[in-house]
Each structure stands twice: as C-alpha cells, then as structure tokens.
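In: Here's my sequence, what's the structure:
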Amino acid sequence: MATVDDDGYLRGPVGPTSNRRRRGKQVVQTKPGKGNVKQNESTKRAATTFGIASAFAAKVRTSLRELYFISDGKMINRLNKIMGLIIARHKKADTGKIELKSKAFKSLQYFEMNVNSPLRENLWIFPEIKLEDGNLNILLPEINVKEDLYFPVGGNSCTICIEIAIAALYHGLYRRPDDQSSIMFDVSRDAVTIPAQQWAIEVPAGCYCVTAMALHYYNNRRLKISLNSEQCSPAMICDFSIHEGKFAKTKSRSWISTPVYFNSKIKIQESPPEEDPES
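Out: Model prediction:
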C-alpha cells in the first residue's frame, strides 16, 4: 500500500505500479516481479551465462577454502566478472555449447584474492606449474628469505600454503583434499634460504585443476598469533588448467559429489586447434 510522505509525494506500491520520489519529482514505474519483467532472447542468454559463471566461480572459491585466506570486499564480484567473460567467450551463439580448450581459464592465472595485499608484492618467487600427460608438476624455486619474502611488522614466521583443487567438468565429482593436494611449510624470518621444492599430482582426464597459494603470517615468540587480516592476507590463483579427454567415472571415496558442474551442453575439445589468441 502506498503512503503520502510529509512533502506530498506518493511512496510505495499501488496495483501493478510502484511510486517513489527522485530528485524532487514523483516517479511511477511498473513493479518488478513475475510477469512484469520482459526479456528478449539476448537478455535471457546473458542471464544464463552469468548464472553459469557465478555458480562455477563460487565452486572455485569453495574448493580453495583450505587456504583459509581472507579476501578483499570486492573479490567475489571481480572473480564473477572474469569467469563471465570466459564463459561468454567460449559459448557458441548458435548452439549454446561451451567449448573449453586446455587454456580456456588462463586469464585467471595470477588472480589476486586480496588486492589490499597482493601476493606478488609479498613473495617474489613464483611456482612454475605445468600440466603435462595427466601430471601437474609444481616447482617452487629456492627462496632467499631476506630478499624474496616480505614480513609485516611484528611477524617472525610465515606459513606458505599451496592448494590444488581437482574436479570433473561434467560429472559433479570433486576430489577430496589430501596431503598431496594441500601443501604447507613454515618459514622463519631468521632463515637464510629455503631449498627449491617440487611436487607432482595426477590429474585425471576430463578434469580441471586450480592451483592457488596463500601466505599466513604469525608472531610466534610466546604464543602463535595470526597477523592476517582483510588488509594483509596474500593469496593468489597461480594456475587453472584442464586435462582434456573423457572422465572415467569412479566410486572411490576419494571423490565426493558436488552440485556445481558443467552439464552435457558443454564439451572439451580433445584435440584443440592452433591456440586462439583470445583463448
């Protein structure tokens, strides 16, 4: 029910219309809701694409929860925007199919989870990551602690976390995190160097894998006190790759079901053509 405010303006709904005041004028408009919002085919396709992208982006964020990072306030919107561009770019206008090449998600490489404290400004050594023949190989070069790793005021210990999330694109299955996919090691501020380290993890055909890294700072003199906050929580998606091929269904307990996955309209090109500059 509409009411009249002290200045004589009508506010609120009256039948199929909504009334409000804007810049000293009475504004009457059709109420949003079922039957009142008209969408053309282009608008519907855009809404569907956004829905797919935002749901998948949410799944990616959830899959990296073992990093325990603190994101900045706009991270979700930033990730949704990039994911929407990726999905739209690889969606065929005539069929609606989304054809994902092995490097379809490369624009998410080096995506900062917290722009208030970018990881690239806190760690100057980056892991070298390559998915080849179904194996994800990660090489972290030697770290010169004083030159390559930043410590905030009061911080004397840093835990470097690397998380590898693996899931099937089509079948609604997500690989349960384990010691292989969740890597952590501590670095003391007093250390001189941290030797180069290397890891390898199998990625089944028909799966995507997201590799991310986070830094957790502590004051560790008497009690271990976390120094991370929304202003200081470096975390980044370092790599996002696809192992092309057909996923072999499994009942192994190392895989758990997930409601978010691409449906049968989406296919992966098993033998992609020459790399598209826009891919």
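In: from here on, contacts and neighbour counts on C-alpha atoms
Out: Noted.
In: So residue 56: helix, strand or coil?
Out: Three-state assignment for residue 56 (DSSP: H, G, I helix; E, B strand; the rest coil): helix.
In: Can you report how many residues neighbour it?
Out: 19 (other C-alpha atoms under 10 Å).
In: What of residue 99?
Out: Residue 99 has 18 neighbours, counted by other C-alpha under 10 Å.
In: What of residue 197?
Out: 12.
In: Next one: it from residue 57, what distance?
Out: Residue 197 sits 30 Å away from residue 57, going by C-alpha to C-alpha, to the nearest Å.
In: Touching, residue 210 and residue 166? I think so.
Out: Yes. Contact between residue 210 and residue 166 holds when scored by C-alpha atoms under 8 Å: they sit 6.6 Å apart.
In: So which of those two has more stuff around it?
Out: Each of residue 210 and residue 166 has its neighbours counted (other C-alpha under 10 Å); residue 166 has more, 26 against 21.
In: ok, now which ones touch the more buried one?
Out: Counting by C-alpha atoms under 8 Å, 6 or more residues apart in numbering, residue 166 touches 174, 175, 203, 207, 208, 209, 210.
In: what about it, helix or strand, and which?
Out: Applying DSSP states H and E as the criterion places residue 166 in strand 157-168.
In: I'd like the next helix or strand past that strand.
Out: strand 173-175.
In: from what I can see residue 26 touches residue 10, true?
Out: Yes. Under the criterion of C-alpha under 8 Å, residue 26 makes contact with residue 10 at 7.2 Å.
In: measure the closest residue to residue 257 other than its chain neighbours to residue 42 for me?
Out: Counting by C-alpha to C-alpha, 6 or more residues apart in numbering, residue 257 lies nearest to residue 173, which is 4.6 Å off, once chain neighbours are set aside. To residue 42, residue 173 is 32 Å away according to C-alpha to C-alpha.
In: now the other sequence, so there's something to compare against:
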Amino acid sequence: MNTLEARPPLWRQYYALTKPRVVQLIVFCALIGMALAVPGLPSGAEAAVMLAACLGIWLVAGAAAAFNCLIEQRIDAQMKRTAWRPTARGELSPRQALVFSAILCAGGAVVLLVWVNALTLWLTLATFVGYAIVYTVWLKPTTPQNIVIGGASGAMPPVLGWAAMRGDLGAEAWLMCLIIFLWTPPHFWALALYRVEDYRRSGLPMLPVTHGSEFTRLQVWLYTWILLAATLLPFLIGMSGWIYLVSALVLGLRFCHLGWKLWRRYSDALARQTFWFSIWYLTLLFAALLVDHYVPL
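Out: Now for the predicted structure:
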C-alpha cells in the first residue's frame, strides 16, 4: 500500500487538527456555564442562543487547536503521543493548517457576534490568543510553569458560557473558571510524568524534565488538595446544594488519594490512571453542578 492510499480521508485530517476530545470538554464546560446562568430550564430563545454559543465556541476552539498543531509541528513529530497528527506527519501543509484555522476562527466569530453577543465574541477571541499565542508560542517553550500560567486561557469556557447568556461576568462564572485553573496542573503534570521522555526529546521544559519526577509528583498531590478546597466554594456561597457538595467531596478525595499514591510509589501505570481520572473528574464535577442546578436539595 503506498503512502497516499494509507492516508486517512482529507476531512479526517482536518478534523484531527481540531483536537476533538479537548474541544468537546471545552464546549461541555461552556455549556454548564450557560445552563447555570439561566434560572430554571431555558426558554426556546435561550436554547437557541445556547446552541449558537456552543457552535461559535467550538469553531474558535477548533481554530486554536489547529493553530497549535501548526506551531508545534516539529515538536509533535518528536513525541509518540502527537506524532500521528496530520501536520506532524506532513499530510497537511503549514499553509493548509493556517487557512483552516483562519476559516474556523472567522466562522466562529461571525456566529458569536451575530447570534450571541459581542462580549462573548471578544472573550472567546482573547482565549484564542491566550492559548494559541501566549501559551503555545511563548510560555510552553520557555518555562516549566507553562501549564500553571497558560491554564488561565483553558479555564475560560464557563465564563464564555455565562457571558453568552447574561452578557456580563458573574462571580459564579469566575469560580468555575478558578476550579478549571486549579485542575489543569495536576491533570497535565500526570500526563507529563509518564510522557517525560517525549518532552525531554522535544526540548520542552515541562516540570518533570526541569525539576524531576519526585518534585512534580509532590506538586500534583498538593494541587489536588488546593483543588478540593476550591470545589467546596460553590456550596459555601450558596451557588450549589448538597448533590454537588457530596459529588465534589467524593471526586476530590479520590483525586487526592491518587495524587498521594502517585507521590509515594510512582509507576507509569498509576500516572496514566491519574491522568484519565482527572478528565472524568472534571466532567463529573461539572455534571454534578448541572444536576444540582435543576434538582436542588
């Protein structure tokens, strides 16, 4: 079979550039922000705004992901985790990736401006710049705290969702943003621990490369406790009820337990388990916020 025959269809290559799993989680968190911004079930008009906001945010997030693949083409080619990406394999040229990213970004901007509101548009574009430029081009290759500082842009989806429905920036939205911000370091450092050789080959100064495994594992464990404390705030300020509180405690204590085990007796398998649990953790935590919003106890 020749190289051309072995390649996936062109649409699949472009779709892969958008990092679908990451974007799905982004849109999900934005949707939770939208739902919590509306008292009770959304009306027909509100549901239409939600749909448009999800589409616009998906398009701009996909554009940022495609731009990230373009900028990190050389780095991706050196890492097993990312070597399959179309840009890393040379299946899509830099020009194709750039044009694709621009089209997605422009389309998302139009959707947000016309069918949502200008505040959501500018916040979403600022998030694009934060991830695609500030994080990818500047922070990631220069500091081991790249995930901590750059996590601010990745934590914005609930704020975008809230702004889409309210047209303002409520404290509840920033609290959800804080939770994602504190979740990001233990999530990515767990990945970096078992992919450390990939990052070392690529030259990226990830924390396990610059400060070693034990120090990184301690940071993961400490962050899980800080995160647990932050997840109690929605209940303490009356934003959520008992369903959320119980969920936050159960999920948070499990995350802390995994962090403790990771620190005390490391294995790649445990780091991988912690990484995948962190994804489910955030998904279930925000799902609990949604359930609690509609079924208060």
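In: After superposing, what score do the chains get?
Out: Here the superposed chains carry a TM-score of 0.25, computed using TM-score structural alignment, normalised by the length of structure 1; 116 aligned residues with a C-alpha RMSD of 6.3 Å.
In: Compare residue 173 and residue 42 of structure 1 and say which is more crowded by neighbours.
Out: For residue 173 of structure 1 versus residue 42, neighbours defined as other C-alpha under 10 Å are more numerous around residue 173 (22 against 10).
In: Which element is encountered next along the chain beyond the host helix or strand of residue 221 of structure 2?
Out: Using DSSP H and E, residue 221 of structure 2 sits within helix 213-231. Using DSSP H and E, the helix or strand that follows helix 213-231 of structure 2 towards the C-terminus is helix 233-236.
In: Give me the helices and strands touching the helix or strand just after that next one, please.
Out: In the C-terminal direction, the helix or strand that comes right after helix 233-236 of structure 2 (DSSP H and E) is helix 242-264. Helices and strands touching helix 242-264 of structure 2, by 3 or more C-alpha pairs under 8 Å, 6 or more residues apart in numbering; DSSP states H and E, are helix 213-231, helix 233-236, helix 268-294.
In: Try it again at 7 Å.
Out: Packing partners of helix 242-264 of structure 2 (3 or more C-alpha pairs under 7 Å, 6 or more residues apart in numbering; DSSP states H and E): helix 213-231, helix 268-294.
In: for the ones you listed, which one sits closest to residue 10 of structure 2?
Out: Residue 10 of structure 2 sits nearest to helix 268-294 of all these, at 28.9 Å, using C-alpha to C-alpha.
In: which of the residues in that closest one are buried?
Out: In terms of neighbour count (16 or more other C-alpha atoms under 10 Å), helix 268-294 of structure 2 has its buried residues at 270-272, 274-275, 277-279, 281-282, 284-290, 292-293.
In: now the residue nearest to residue 220 of structure 2 when sequence neighbours are not counted: how far from residue 29 of structure 2?
Out: Nearest non-adjacent residue to residue 220 of structure 2, counting by C-alpha to C-alpha, 6+ apart: residue 186, 4.6 Å away. Relative to residue 29 of structure 2, residue 186 of structure 2 is positioned 18 Å away (C-alpha to C-alpha).
In: cool, and residue 146 of structure 2?
Out: Going from residue 146 of structure 2 to residue 29 of structure 2 by C-alpha to C-alpha gives 22 Å.
In: higher neighbour count, the two?
Out: Using other C-alpha under 10 Å, the more surrounded residue of residue 146 of structure 2 and residue 29 is residue 29, with 26 against 21.
In: Three-state assignment for residue 51 of structure 1, please.
Out: helix.
In: for residue 108 of structure 2, what are its contacts?
Out: 56, 57, 59, 60 (C-alpha atoms under 7 Å, 6 or more residues apart in numbering).
In: my guess is residue 281 of structure 2 meets residue 249, correct?
Out: No. Contact criterion C-alpha atoms under 7 Å: residue 281 of structure 2 and residue 249 do not qualify, at 11.2 Å.
In: Helix or strand: which one has residue 19 of structure 1?
Out: Per DSSP H and E: strand 17-22 holds residue 19 of structure 1.
In: Let me see the residues that make contact with that strand.
Out: For strand 17-22 of structure 1, contacts defined as C-alpha under 7 Å, 6+ apart pick out 9, 10, 11, 12, 13, 26, 27, 28, 29, 30, 31.
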